[in-house]
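Colleague: Got a sequence here, can you build the structure:
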Amino acid sequence: MKKLTTQFPKILILLGWLSVMEGCVEPYTQSISTNSKIIIVEGLLANDVNLRPILLKESLPSASGSSNINPIRGAKVSVVVNGSTTIALTEKQEGTYYFDSNFKGEIGSTYQLKFTTADGKIFESKVEKLLAPVAIEKVSHLLDAEGISNAEGKTSAGHKLYVDIQDPANAQNQYLWEWTLYEKQNVCQTCIGGYYYRTPAPYGACVEDALLKRYNNIFDYACETSCWEIVRSTQLVVNNDELSNGKLIKNQYIGTMPVFQYTGALLDVSQYSISKEAYNFIRLSQKQGIETGGLADTPPAALIGNVSSVNDPTINTSGYFIVAGKATAPHWLDKQDVFQQQVVPVGLLGGRATKYEPAGPSTVRPPLAPCVNSATRTNQQPKAWIN
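Modeller: A predicted model of the protein is given here:
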């Protein structure tokens, strides 16, 4: 069976494929090379609550020949269920439209994305059916001392991840994989050029200090409660059962992740049953160089997805609204292989060492910092976590 793999980029703490995964998204501007305006759509609806939001962006050409990607603000966005029930989404950040937290897709139902931009342009996706998920039989990992390469060609250790799947017989199946890693986090606040204070409530703040700022000094502050860092995959890894229909698919590669710490960590693997059209779109995006990031990353030549303009056919669109059945499986990483192969972890602070504020005569300094829930951090112990 042919494996479709991608090269894994250097990961910082704040990341994620469709980094919106159950969390907040910061709007951004991105420069690309294109000659016309493109409306870009990114979304994934599955049989799960806390669905990721829909991202809407537009690529606007500039006089320099490049283009800027900006969020589309103020759109009216909805999903039509089974051709009759309309579910409205809410814009919580610019260009980021959220489902109600209790809404989830149902296997066998159909879904169609519709939105109207502030200037009256109407868009809709093709009607997509939520396919039944296929269970993950087994998750395994293998430590590779040179598993990750960065943009400069430097390599570092990484865990290669694999799954076993019992593919259903007499049906075409296409799969997309993601993973979410939970690592115990000990640093809950970092101040650059200043000190951390517990006021104002509830989270406190960094207060600038002239001397520390002059030397660009960094101080870290320990967590006052248990805290977990959330790291999400940024690879797009897909495959189909063309050569394995009805068979046990063993050791299907689903991605590589860095070695962050020596301590054990929990991995949650998500496997999506996607349509043949969505699979072909991702394959084509990979051929055009979009190997990491979201499906709304626009390649040199715009990819036509499943969304189009209703009242203006001259508008170019790209990206994809995926509807998919989701199966998940937990996997515990005890990190014994990291010890045995004497691998040096990269840590959870972007590759730098922890630097705590030195203790002094004051009994209130340095203060502990709260673990603030976000897209990349949680104070709730993950399910299947092993203490």
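Colleague: alpha carbons only for contacts and neighbour counts from here, please
Modeller: OK.
Colleague: Give me the distance from the host helix or strand of Ser308 to the chain's centre.
Modeller: In this assignment (DSSP states H and E), Ser308 forms part of strand 307-309. From the chain centre to the centre of strand 307-309 is a distance of 24 Å (Cα atoms, centre = their mean, to the nearest Å).
Colleague: Tell me which other helices or strands the helix or strand following that strand touches.
Modeller: For strand 307-309, the succeeding helix or strand toward the C-terminus, using DSSP H and E, is strand 316-333. With contacts defined as 3 or more Cα pairs under 8 Å, 6 or more residues apart in numbering; DSSP states H and E, strand 316-333 has these neighbours: strand 38-46, strand 128-129, strand 136-149, strand 265-274, helix 276-287, strand 307-309.
Colleague: one more to line up against the first:
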Amino acid sequence: MKEKLLTYTQLILYVFLVISCVTEFQPDPVSVPPSLIIEGEVTDQPGPYMVKLTRTADYSYKSLNLLETGAAVTISDNQGNQETLTELPSGGTYQTRANGIRGVVGRSYKVTIKTKDGKQYESDLEKLSTAPPIQKLYYEYTVEPTGVNLAKRQGWNVYLDTKDPETTGNFYRWTWTHFEPISVCYKREIPGRNVLTGLDCCSPCWDINRCYTCIDISSDVNINGQAISRQFIMRVPFKSTSRYYLEVQQQAISKGAYEFWKSVKGLVNNTGGLFDAAPAAVQGNVHCVNDPTAVAYGFFGATGLSEQYIYVDRSGGQEPADFDPPIEVPQPSACVACENSLYRTPNKPRWWTY
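Modeller: Prediction:
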């Protein structure tokens, strides 16, 4: 599993915040019992795969989740193959070896977790299915009719075409990742001026952008065996006239994963009203086997992947673009190392051509 994945931790946090929207009525503080959050999957692409564990803090600590360190994490399949993951130095993230267990279409996978407090968690078995290939990835330039800022109203809608297999019971999820080349790795605002100051990157570097609350899923219940055309992926903003590099992932997920993401999507999109569903509806497929009162959130999946990239040509946009504030870099200056994280990488994207 790569760092592309939409993180369950961020979604669960988002859900808690939405459910707790401030209104004129001020109820007593809600206490969320410490609960384990699991995010991870096995795919039919080479590893390493990662499993991230966090634990919810008390509700009074808003937006804070604690890393679950020191756990024993094992991924196994229904053929008797298994691997115990290694915890990374940053803590809370557990990883397989690069040449370790590999997802195979047709096999089923689960994760087993034993935490430091002696609780043992186990996911349901998930069968890994093949994702149909992306047949076409394309974009269209549009100008939205409302709003006064022309630059903000312009954009390029990205669409995908594929074909559902003749077999029934196929479920899909679509995600995207944008890599933006940057030359400045540290920046801060200059008080009183609409400019930034910063320091150069010591090496080639890319910012990584995703939509963490975008949940695009579908099933073949009404379209079995038919073409899936003009599946909307995302809208490219007009913030530059340079080409926009985008990687799109089409995922073949299980019915259980589809129902999980459907529940999460409903909670993310709700209004936080009195009769909205509670976050407990997104517990997922992981359960504590030796303590039925212990609650776990998240989903461990087995996912088939089909991936493709596209460069969006933005040179045809109507000037001016919605540029970010300029950055002043003092000369000469020290440089800043390009960190390797969920949001930035020194590693060239796989299909990068310039």
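Colleague: Got a TM-score for the pair?
Modeller: Here the TM-score for the pair of chains, by TM-score structural alignment, normalised by the length of structure 2, is 0.78; 325 aligned residues with a Cα RMSD of 3.6 Å.
Colleague: residues in structure 2 aligned with the strand holding Ser308 of structure 1?
Modeller: Under TM-score structural alignment, strand 307-309 of structure 1 corresponds to residues 286-288 of structure 2.
Colleague: closest to Gly83 of structure 1 out of the helices and strands packed on strand 316-333 of structure 1?
Modeller: strand 128-129 (10.6 Å; Cα to Cα).
Colleague: Go ahead and name everything in contact with that closest one.
Modeller: Outside strand 128-129 of structure 1, the residues that touch it by Cα atoms under 8 Å, 6 or more residues apart in numbering are Gly108, Ser109, Thr110, Tyr111, Gln112, Ile322, Val323, Ala324.
Colleague: Superpose on structure 2 and give me the mean offset of that strand.
Modeller: Comparing strand 128-129 of structure 1 with its match in structure 2 after superposition yields a mean distance of 1.0 Å (mean Cα distance after the TM-score superposition for structure 1).
Colleague: which part of structure 2 lines up with that strand?
Modeller: So strand 128-129 of structure 1 sits over residues 126-127 in structure 2, by TM-score structural alignment.
Colleague: Could you check how far that stretch is from the centre of its chain?
Modeller: 20 Å.
Colleague: just stretch 183-199 of structure 2 next, same as before
Modeller: With Cα atoms, centre = their mean, you get 28 Å for stretch 183-199 of structure 2.
Colleague: now stretch 87-104 of structure 2
Modeller: 18 Å.
Colleague: buried ones in it?
Modeller: Glu87, Gly92, Thr93, Tyr94, Gln95, Thr96, Gly100, Ile101, Arg102, Gly103, Val104 (16 or more other Cα atoms under 10 Å).
Colleague: Could I get the contacting residues of the corresponding residue of structure 1 for Gly106 of structure 2?
Modeller: Aligned by TM-score structural alignment, Gly106 of structure 2 pairs with Gly108 of structure 1. Residues in contact with Gly108 of structure 1 (Cα under 8 Å, 6+ apart) are Lys129, Leu130, Leu131, Ala132.
Colleague: gap between the closest residue to the third one other than its chain neighbours and Leu368 of structure 1?
Modeller: Using Cα to Cα, 6 or more residues apart in numbering and skipping the chain neighbours, the partner closest in space to Leu131 of structure 1 is Gly325 (5.1 Å). Going from Gly325 of structure 1 to Leu368 of structure 1 by Cα to Cα, to the nearest Å gives 42 Å.
Colleague: Between these two, which has more neighbouring residues?
Modeller: Under the neighbour definition other Cα atoms under 10 Å, Gly325 of structure 1 and Leu368 were set side by side, and Gly325 has more, 25 against 19.
Colleague: Tell me if I'm right that that one and Ile107 touch.
Modeller: Yes - using Cα atoms under 8 Å, Gly325 of structure 1 is in contact with Ile107, at 6.8 Å.
Colleague: which neighbours do the two share?
Modeller: Asn47, Leu130, Leu131, Ala132.
Colleague: Which of the three states applies to Gln342 of structure 1?
Modeller: Judged by DSSP: H, G, I helix; E, B strand; the rest coil, the three-state class of Gln342 of structure 1 is coil.
Colleague: what's the counterpart of it in structure 2?
Modeller: Per TM-score structural alignment, Gln342 of structure 1 is aligned with Glu319.
Colleague: Around its match, count how many other residues there are.
Modeller: 13.
Colleague: For it, give me its contacts.
Modeller: Contacts of Glu319 of structure 2 by Cα under 8 Å, 6+ apart are Ala151.
Colleague: how close does it sit to Lys239 of structure 2?
Modeller: From Glu319 of structure 2 to Lys239 of structure 2 the distance is 10 Å (Cα to Cα).
Colleague: residue range for the strand or helix carrying Ser76 of structure 2 in structure 1?
Modeller: Per DSSP H and E: Ser76 of structure 2 is located in strand 72-77. Using TM-score structural alignment, strand 72-77 of structure 2 corresponds to residues 76-81 of structure 1.
Colleague: thinking again about what came up before, reformat the shared contacts of Gly325 and Ile107 of structure 1 as a markdown table; add neighbour count.
Modeller: Formatted as a markdown table, those follow (neighbours: other Cα atoms under 10 Å):
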| residue | neighbour count |
| --- | --- |
| Asn47 | 21 |
| Leu130 | 23 |
| Leu131 | 22 |
| Ala132 | 17 |
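Colleague: Which of those sits closest to Val207 of structure 1?
Modeller: Asn47 (44.4 Å).
Colleague: okay, now the closest residue to Asn78 of structure 2 other than its chain neighbours: neighbour count?
Modeller: Distances taken as Cα to Cα, 6+ apart place Ser108 nearest to Asn78 of structure 2, at 5.5 Å, with adjacent residues excluded. Neighbours of Ser108 of structure 2 under the rule other Cα under 10 Å: 20.
Colleague: ok, Ser108 of structure 2 to Pro165 of structure 2 distance?
Modeller: Counting by Cα to Cα - Ser108 of structure 2 and Pro165 of structure 2 are separated by 20 Å.
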